[in-house]
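[1] Any chance you can model this:
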Amino acid sequence: MNQAQNSQSTPSDEWPRIPELIQRHDLVPVAKRGVLTLIATVGWALWIYMLLPLGALLAWWFGYQRLDIFVLAEPGKTLATLTLYSLIILLAGLLFVFWAVYNWLRFRGMDRRNAPKPVGAEEIAQAFHLPRESVQLAQGSAHLIFHFAEDGHITRVTASGARAFNENPRPSPNHPTND
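    Down below sits the predicted model:
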């Protein structure tokens, strides 16, 4: 990069570049996808194999008993518990289905979702205590700077390359106007 180009660099040129990644797996060649899947599978298997003894040690330390003592020793109790859980899940699912059907029957054919009415420059000016001309000029500008008083209301709006709009007609107790 020569000296002229270096002096005209923008802030985006100085930011670190993020490498482009392929987010769509269908664009990766099939052979490469297979190799990557195999590497990931082997890596996860090794990870689990190495951590499984540590997990068993931690479980033993915290008093975990083996599954066969509680589940396989009394299969009748296990079956009864699973049946109870299945019934609860079934009843909850039926409740959701009945609720959906009820709402569908109650609200079908009604469209209660309406777009809000458009807000004009006059309403915006009244809401923010700004002159209407300031709001109209701000609506036509691409870049704006808002100036706030300490109590949080907007004191003025400045557009890039434009002069400051009129001061807020409502003076702040901490920032009186220059009248």
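
[2] From here on, just use CA atoms for contacts and neighbour counts.
    Noted.

[3] Just give me the residue right at the centre of this structure.
    residue 23 (19.2 Å; CA atoms, centre = their mean).

[4] Next one: that one from residue 84, what distance?
    44 Å (CA to CA, to the nearest Å).

[5] From residue 40, how far off is the residue nearest to the centre of the chain?
    17 Å.

[6] all helices for this protein, in order.
    In the chain, the helices defined using DSSP state H lie at 3-7, 11-14, 30-61, 67, 75-107, 121-128, 132-139.

[7] Buried deepest among these, which one?
    Greatest average neighbour count among these goes to helix 132-139 (a mean of 17), per mean count of other CA atoms under 10 Å.

[8] now that one: how far from the chain's centre is it?
    Taking CA atoms, centre = their mean, to the nearest Å, one finds helix 132-139 lying 32 Å from the centre of the chain it belongs to.

[9] Nearest to residue 149, out of the helices of the chain?
    helix 121-128 (12.5 Å; CA to CA).

[10] got the angle for that closest one vs helix 132-139?
    Here the directions of helix 121-128 and helix 132-139 differ by 100 degrees (axes from the mean of the first three to the mean of the last three CA atoms, to 10 degrees).

[11] which other helices and strands contact helix 121-128?
    Applying 3 or more CA pairs under 8 Å, 6 or more residues apart in numbering; DSSP states H and E, one finds that helix 121-128 contacts helix 132-139.

[12] Second chain to compare with the first, below:
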Amino acid sequence: MKFDSSVIHKPRSQPALQRGFFSVVTFAFWLAYAYMWLPLLTLFLWLLGVRTAVFELYLREHQVEPFLLVSLPVLALASATVLIAWAEYNRWRFRAKDRRSAQPDIGKHDIALAFGSSQEIAQALSASKVALLKMDDAATPMGVSILA
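    Below is the predicted model of the structure:
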């Protein structure tokens, strides 16, 4: 296959079958990379006592605790219900209040005062899209060059 640098900038110019194949290969290598981290993850979890927790909760009597089968889904459902209720309450509470109102425009005189510059520099800055601002050592605007 001939090297095409436009593929780097436009991946959609690559054929779909080739793109899909490379995606599958990339995913397989990411899985292999993650698999290599499993011994370290196992050591970390063992140091935290996760093996002991699994043994105490599941393996001691060779069966799963019925209380866990009921309580964990109930706790997850209760947490989801509380979070959804809180979100709906906030949506109801702030439904008619738009706190993102438009701010008034600032005049050129205020811009010049904030910059510590002349009125001409403020007008030139507001009239241009791209400008080069020349400043002195005290960071006071001294001049402006309008760029095309």
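
[13] I'd like the helices of structure 1 as TSV, with distance to residue 114 of structure 1 appended.
    Listed next are the helices of structure 1 as TSV, based on distance: least, CA to CA, whole Å:
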stretch	distance to residue 114 of structure 1
helix 3-7	53
helix 11-14	41
helix 30-61	48
helix 67	57
helix 75-107	15
helix 121-128	20
helix 132-139	25
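
[14] Residue 148 of structure 1 is nearest to which of the ones you listed?
    Nearest of those (CA to CA): helix 121-128, 11.2 Å.

[15] so which of the helices of structure 1 gets nearest residue 161 of structure 1?
    Nearest to residue 161 of structure 1 among these is helix 132-139; the distance by CA to CA comes to 12.0 Å.

[16] who's in contact with the closest one?
    For helix 132-139 of structure 1, contacts defined as CA atoms under 8 Å, 6 or more residues apart in numbering pick out 121-122, 124-125, 144, 157-159, 165-166.

[17] Tell me the one of the residues you listed nearest residue 92 of structure 1?
    Of all those, residue 92 of structure 1 sits closest to residue 124, with 48.0 Å by CA to CA.

[18] How much space separates the closest one from residue 144 of structure 1?
    16 Å.

[19] what residue of structure 1 takes the place of residue 20 of structure 2?
    If you follow residue 20 of structure 2 across to structure 1 using TM-score structural alignment, you land on residue 34.

[20] Same question for residue 79 of structure 2.
    Aligned partner of residue 79 of structure 2 by TM-score structural alignment: residue 88.

[21] For its match, give its distance to residue 128 of structure 1.
    Residue 88 of structure 1 is 54 Å from residue 128 of structure 1, by CA to CA.

[22] Residue 5 of structure 1 now?
    44 Å.

[23] Residue 72 of structure 1 too?
    Applying CA to CA, the value for residue 72 of structure 1 to residue 128 of structure 1 is 71 Å.

[24] Please apply the same query to residue 70 of structure 1.
    For residue 70 of structure 1 relative to residue 128 of structure 1 (CA to CA), the value is 68 Å.

[25] Next: residue 105 of structure 1.
    44 Å.

[26] Could you find the counterpart of residue 135 of structure 2 in structure 1?
    Counting by TM-score structural alignment, residue 135 of structure 2 corresponds to residue 146 in structure 1.

[27] what residues are up against that match?
    Contacts of residue 146 of structure 1 by CA under 8 Å, 6+ apart are 154-158.

[28] change it to 6 Å
    residue 157 (CA atoms under 6 Å, 6 or more residues apart in numbering).

[29] and what of residue 28 of structure 2?
    No contacts exist for residue 28 of structure 2 under CA under 6 Å, 6+ apart.

[30] before we move on, back to that, any idea which of the contacts of helix 132-139 of structure 1 is closest to residue 12 of structure 1?
    residue 144 (20.5 Å).

[31] Grab the nearest non-local neighbour of residue 6 of structure 2.
    Distances taken as CA to CA, 6 or more residues apart in numbering put residue 13 closest to residue 6 of structure 2, at 7.8 Å, once the chain neighbours are dropped.
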